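Student: mind folding the following:
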Amino acid sequence: MTLVRQKLLRVEIRFDCVAAGEVRLEYAATAAEARHFAAAMIRRGYRVLVDWQVRRGLAPLPCRSLWQYG
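Tutor: I've put the predicted structure just below:
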């Protein structure tokens, strides 16, 4: 079995929270995961930034199998 390492991107999601102000969450994701996740979140009115600023220890995108299609 051959493992293929995919380059990861940083996905930042910004939420406006009345009690806490702006909340930012950051995750690591493959390009396909980032693209599908960002599109779904933007359609729902959230602000999403995708870039190459991946840091060591950045958590993977939660429920990443939902965003791995096509």
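
Student: C-alpha only now, for contacts and for neighbours.
Tutor: Fine.

Student: helix or strand for V48, which one?
Tutor: Using DSSP states H and E, the secondary-structure element containing V48 is strand 47-51.

Student: and this one, so I can compare the two:
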Amino acid sequence: MAVEKKKPVCALCGQAVEIKGFDLKTETGKLSFCCAGCLSIYPLLNDNKTLTDSIQTKKKR
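Tutor: As a prediction, the model looks like this:
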């Protein structure tokens, strides 16, 4: 029987996180997001819970 790993879910919309690199540090730990849109909206809705200069996005080559 194969064991399937659970994919992390987006902290904002609940979709599976398919692409790594959209992370945000908060007072309670690191959150992962499915896309840049969710990553950018989360701090607007939760201003007092995010740490300054903590948005980490996937770097372009």
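
Student: now what about the TM-score between them?
Tutor: Counting by TM-score structural alignment, normalised by the length of the second structure, the TM-score of this superposition works out to 0.40. Behind it: 40 aligned residues with a Cα RMSD of 2.9 Å.

Student: what is the strand holding V48 of the first structure packed up against?
Tutor: Using 3 or more Cα pairs under 8 Å, 6 or more residues apart in numbering; DSSP states H and E as the contact criterion, the elements in contact with strand 47-51 of the first structure are strand 8-17, helix 31-43.

Student: let's see it at 10 Å
Tutor: strand 8-17, strand 21-30, helix 31-43 (3 or more Cα pairs under 10 Å, 6 or more residues apart in numbering; DSSP states H and E).

Student: I'd like those laid out as CSV, including distance to L49 of the first structure and mean neighbour count.
Tutor: Formatted as CSV, these follow (distance: least, Cα to Cα, whole Å; neighbours: other Cα atoms under 10 Å):
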stretch, distance to L49 of the first structure, mean neighbour count
strand 8-17, 5, 18
strand 21-30, 9, 16
helix 31-43, 8, 16
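
Student: who wins for proximity to V50 of the first structure among the ones you listed?
Tutor: strand 8-17 (4.6 Å; Cα to Cα).

Student: now do the closest one and helix 31-43, the angle between them.
Tutor: Counting by axes from the mean of the first three to the mean of the last three Cα atoms, to 10 degrees, strand 8-17 of the first structure lies at 20 degrees to helix 31-43.

Student: so what does strand 8-17 of the first structure touch, helix or strand wise?
Tutor: Partner elements for strand 8-17 of the first structure (3+ Cα pairs under 10 Å, 6+ apart): strand 21-30, helix 31-43, strand 47-51.
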